[in-house]
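**Student:** model the following, please.
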Amino acid sequence: MKEHARPITRAWVIHPEIVGADRARDPELALEEAVSLAHALPDLEVAGAQVVRLRKPDAGRLFGKGKREELKEAITAAEADLVLVDGPLTPVQQRNLEKAWDIKILDRTGLILEIFSDRAATREGVLQVEMAALSYQRTRLVRAWTHLERQRGGLGFVGGPGETQIEADRRAIDEQLVRLRRQLEKVVKTRTLHRAARAKVPFPIVALVGYTNAGKSTLFNRLTGADVMAKDMLFATLDPTMRRVVLPGGGAEVILSDTVGFISDLPTELVAAFRATLEEVLEADLICHVRDISHPESAAQGRDVATILESLGVKDTVPQIEIWNKIDRLEDEARAAAMTQAARQDGVQALSAVTGQGIDDLVTAVSQALAEVRHLSDVHLGFDEGRKRAWLFQKDLVEDERQTEDGFDLTVRWTARQEQQFEDM
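**Tutor:** Predicted coordinates for the structure are as follows:
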């Protein structure tokens, strides 16, 4: 039986800009990103968008009386069903604005949660989104919680059965959170077992990270031949995708991981909710930070990614390659300048994942970076292979050793070069 599509919701997007605030971002570009976020949901249609400058935010309604009335006229004229405020709203502000405008309102956190819910593909991802959504909505208690009964699809903030204004029971939410935590613990245990098994595979993990829409999935597809969704859309990838791949040109064999895109002003509860999804980055032997070099705020986006990596606990010792992607979108002169600048810097590669320009140089750089990266392997040696065993201990490569009936089982941590030396003995 064919599932009925949810009705299209017309949204009015507002980016509040506080006059005099120390902002690193261009408000018009921030609005553009907010509109892209709205487009990331298939059942949202953007009816209009505007930057609203505020001298001083109203504690109870965010906007002053005159601005509220002006916005209500624009929203009504556009026949919008939903207002998206690109920033945090307190529960009081949300309720007051909904009453004043007689329309549903979603702030940035709510919208990102809705997108996460729509995209989450793994069981762990779905559970984490539901927990984040429950924690977020617990203080609001203005929506029906019927969406929790649904098996898939959005969270119900936009359209669907979750739109009715029904007071939710806090105790029911807390019980639901306890149930979800138990389910998540089981899923995480299974995932830990999978990761432990993968750690024994003698292939280094290369994680692609970057600001959302930087082109990670397109690069992933270029390197692996995988058919991962790669659209010009924010959050096109949500759950990590792993592929074992031999790098082109006879390069190293690696496990390549494509991760969820980062974004500025990502609420801390969402970073926490997706920490496990980003665990692949913590396990990585090499991190490739993909930047959209054609974006006007590429440098600021890069800083946001670096900040989130630091908050996740990624160590400075993990080697990184910075990838300047989308050079095909630059004018000839700018593209030549970017290529020259990248060539002069250590650990920077300029390329186009779409056209393939610069991919060979990236593969070479990845292979070189991994040459000195250590990875775990299980090695079995017979009692007659004392010379090999002595060599491993002499090089301080043995992490664990167990004697068996016919020899020794060893867990060693070594570089690809050391492994090859061992094989050649």
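
**Student:** alpha carbons only for contacts and neighbour counts from here, please
**Tutor:** OK.

**Student:** which of the three states applies to Val83?
**Tutor:** strand (DSSP: H, G, I helix; E, B strand; the rest coil).

**Student:** scratch that, Arg53 is what I was asking about
**Tutor:** The three-state label given to Arg53 by three-state DSSP is strand.

**Student:** give the burial count for it, as a bare number.
**Tutor:** By the criterion of other CA atoms under 10 Å, Arg53 has 16 neighbours.

**Student:** the helix or strand encompassing Phe116 - contacts with which helices or strands?
**Tutor:** If you go by DSSP states H and E, Phe116 is part of helix 108-119. Where contact means 3 or more CA pairs under 8 Å, 6 or more residues apart in numbering; DSSP states H and E, helix 108-119 is packed against helix 27-39, strand 82-85, helix 123-138.

**Student:** want to throw those into TSV with mean neighbour count?
**Tutor:** Formatted as TSV, these follow (neighbours: other CA atoms under 10 Å):
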stretch	mean neighbour count
helix 27-39	19
strand 82-85	24
helix 123-138	20
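
**Student:** out of those, the one nearest Val246 is which?
**Tutor:** Among the helices and strands packed on helix 108-119, the nearest to Val246 by CA to CA is helix 123-138 (28.2 Å).

**Student:** now the second one, please; I'll put the structures next to each other:
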Amino acid sequence: MLDTLIAGRVVTPDGIIEEGWIGIRGERIAAIGDGEPPQARRAIDHTGSYVLPGTIDGQTHAGSQIGFAGLAPTSRAAVMGGVTTIVDMPYDEPDPITTAALLKDKIAAVEAYSICDVALYGTVPAHPNTNDVQALVEEGVCAFKISSFEAHPHRFPRIDNASTRYLIELLERSGLPLGLHNEDQEIVRRFTQVHRDEGRTGPEFHSPSRPEVAELAATAAFLALGAGVGTPLHIVHISTPDGFALVRRARETGKPATAEMCVHYLHFDGDEDMRRLGGLLKVNPPIRPDRKEALWSVLEQNGCAFVSSDHSAWPLERKNLSSIFDVAAGMPGLETLLPVFFSDAAERYGADEAARLCASLLAERPAAFFGLSRKGRLQPGLEADVTVLQPGPYRYDAKANPNGPGWSAYDGETFAARPVATFVRGRQVWDGAAIAPQPGRYVPRG
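**Tutor:** This next block holds a predicted model:
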């Protein structure tokens, strides 16, 4: 007998099963079908709703403010948004994940604090240590990330070109992707200082102070540094279609290059919305004016690897400062990733196609990219990570999550659907109204 049976419009890699069901036994999907369902100890009827593979958010920052304890509120926001696995960045407070010892401490924190499952990035200091890199690979990090811009000398340092090339060569045998935060430090610092000196410190000057050329220069240099080496090179966020074009051209010459799309670049406009929302919308690289439609075209042409949130839930006092240059970069996005992407895609392509895109770009493709081989699809034998998305107008209230920061750039928007049930490895952790805390798990690269 099955433990749990979920009925609804089941979104599989082969299409949507209109009057379908998914059967769960233990932590795995046991069966998928339509028509008369088998017996189960618990049957949940979500007729009319989409039954999706659990969302995998490929870019989150759980520990960048309060350390590993940030996994608790981050994972709660995740399951409320239908996210069953987060891929967390390594830039934790007070130390980035550069050694196996630090990684093991974070893995212990995942098991102590997290409700959802967690895969982890590793990183390196300014001068990478061969033994530490190898140890992180052996402990199962799913990728490495570095930055061409120094946000913090210890926690988020700049990795110069020589060290980047060394790391690319070092990672080749592992097959792990190397991700880049892609902004040229000299260009950004020069333009930022000019804007400060001239008193241009309002929100509308964020994008001009970090111009597209800074992003393109860093992206092009990184791709060039990979010449002749088989390490997959990945740009973790691109705000401009020209950046995706650089990655596409590299791929056309045989380089294993990919680029990631963050949902806020698809949803907001850097002119209209930055003036309206101010520092709440500050992210790096910036949300550009008049680029949204071109970025949807990139997605339509299969130009991005997957879509993520880049979630970073800064307290509101770090976002409401008089100068945009003093505002913390980043915004919460875990609760909204799935409903925002579904809503925007449904407006363009219809609800069913939006559901298929969610299953692909928010689950199957990030699972494949990060080597999470037991996740990402609704298929017998895989882990029963399931999200139920209920169509219908839904007004988002950022204050509804008592463990959240209490604000969001999406606050007050009306979405076309909302997550009403989230299952992590067969256990229901969200029912649309309340969280049922259960321990998450560290997911090493498979």
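
**Student:** quick check: TM-score for this pair?
**Tutor:** After superposition, the two chains reach a TM-score of 0.26 (TM-score structural alignment, normalised by the length of the first structure), with 161 aligned residues with a CA RMSD of 5.6 Å.

**Student:** could I get the helices and strands packed on helix 108-119 of the first structure as JSON lines with distance to Ala207 of the first structure?
**Tutor:** Shown next, in JSON lines, are these (distance: least, CA to CA, whole Å):
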{"stretch": "helix 27-39", "distance to Ala207 of the first structure": "24"}
{"stretch": "strand 82-85", "distance to Ala207 of the first structure": "33"}
{"stretch": "helix 123-138", "distance to Ala207 of the first structure": "18"}
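
**Student:** tell me which of those sits nearest to Leu270 of the first structure.
**Tutor:** Between those, helix 123-138 lies closest to Leu270 of the first structure; by CA to CA that is 6.5 Å.

**Student:** pull out the buried positions in the following helix or strand past the closest one.
**Tutor:** The helix or strand immediately downstream of helix 123-138 of the first structure is helix 170-199, counting by DSSP H and E. Counting neighbours by 16 or more other CA atoms under 10 Å, one finds that the buried residues in helix 170-199 of the first structure are 173, 177, 184, 187, 199.

**Student:** so what secondary structure elements neighbour helix 170-199 of the first structure?
**Tutor:** helix 123-138, strand 374-382.

**Student:** if we use 7 Å, what do you get?
**Tutor:** Packing contacts for helix 170-199 of the first structure, counted by 3 or more CA pairs under 7 Å, 6 or more residues apart in numbering; DSSP states H and E, involve helix 123-138.

**Student:** so what touches the helix it packs on?
**Tutor:** Under the contact criterion CA atoms under 7 Å, 6 or more residues apart in numbering, helix 123-138 of the first structure has outside partners 113, 116-117, 120, 170, 173, 177, 180, 184, 187, 239, 269-270, 273-274.

**Student:** the helix or strand hosting Val51 of the second structure: what's the following helix or strand?
**Tutor:** When elements are assigned from DSSP H and E, Val51 of the second structure belongs to strand 40-53. The helix or strand immediately downstream of strand 40-53 of the second structure is strand 55-60, counting by DSSP H and E.

**Student:** if you tally nearby residues, what's the number for Ile308 of the first structure?
**Tutor:** For Ile308 of the first structure, using other CA under 10 Å, the count is 17.

**Student:** just the buried residues of the strand holding Val51 of the second structure, please?
**Tutor:** Residues of strand 40-53 of the second structure classed as buried: 40, 43, 46-47, 49-53 (neighbour count, 16+ other CA under 10 Å).

**Student:** which strands and helices lie in contact with it?
**Tutor:** On a contact count with 3+ CA pairs under 7 Å, 6+ apart, strand 40-53 of the second structure meets strand 2-12, strand 386-395.

**Student:** and the next element down the chain from the longest one?
**Tutor:** The one in question is strand 2-12 of the second structure. Later in the chain than strand 2-12 of the second structure, the nearest helix or strand by DSSP H and E is strand 15-25.

**Student:** same deal with the shortest one?
**Tutor:** Heading C-terminal from strand 386-395 of the second structure, the first helix or strand you meet, by DSSP H and E, is strand 414-424.

**Student:** the inter-axis angle of that next one versus strand 55-60?
**Tutor:** Interaxial angle, strand 414-424 of the second structure versus strand 55-60 (axes from the mean of the first three to the mean of the last three CA atoms, to 10 degrees): 100 degrees.

**Student:** show me what strand 414-424 of the second structure packs onto, helices and strands only.
**Tutor:** For strand 414-424 of the second structure, the packing partners by 3+ CA pairs under 7 Å, 6+ apart come out as helix 337-349, strand 386-395, strand 427-430.

**Student:** in the longest one, what's buried?
**Tutor:** With burial defined by 16+ other CA under 10 Å, the residues of helix 337-349 of the second structure counted as buried are 337-346.

**Student:** tell me the one of those residues nearest Tyr394 of the second structure?
**Tutor:** Checking these against Tyr394 of the second structure with CA to CA, the nearest one is Pro339 at 9.1 Å.

**Student:** right, and the closest one touches Phe415 too?
**Tutor:** Yes: with contact defined as CA atoms under 7 Å, Pro339 of the second structure reaches Phe415; the gap is 6.2 Å.

**Student:** number of nearby residues for Ile255 of the first structure?
**Tutor:** Per other CA under 10 Å, the neighbour tally for Ile255 of the first structure reads 22.

**Student:** again with Leu71 of the second structure
**Tutor:** Using other CA under 10 Å as the criterion, the residues surrounding Leu71 of the second structure number 26.

**Student:** got it, and Glu300 of the second structure?
**Tutor:** Glu300 of the second structure: 10 surrounding residues under other CA under 10 Å.

**Student:** what separation is there between Gly382 of the first structure and Arg402 of the first structure?
**Tutor:** Gly382 of the first structure sits 12 Å away from Arg402 of the first structure, going by CA to CA, to the nearest Å.
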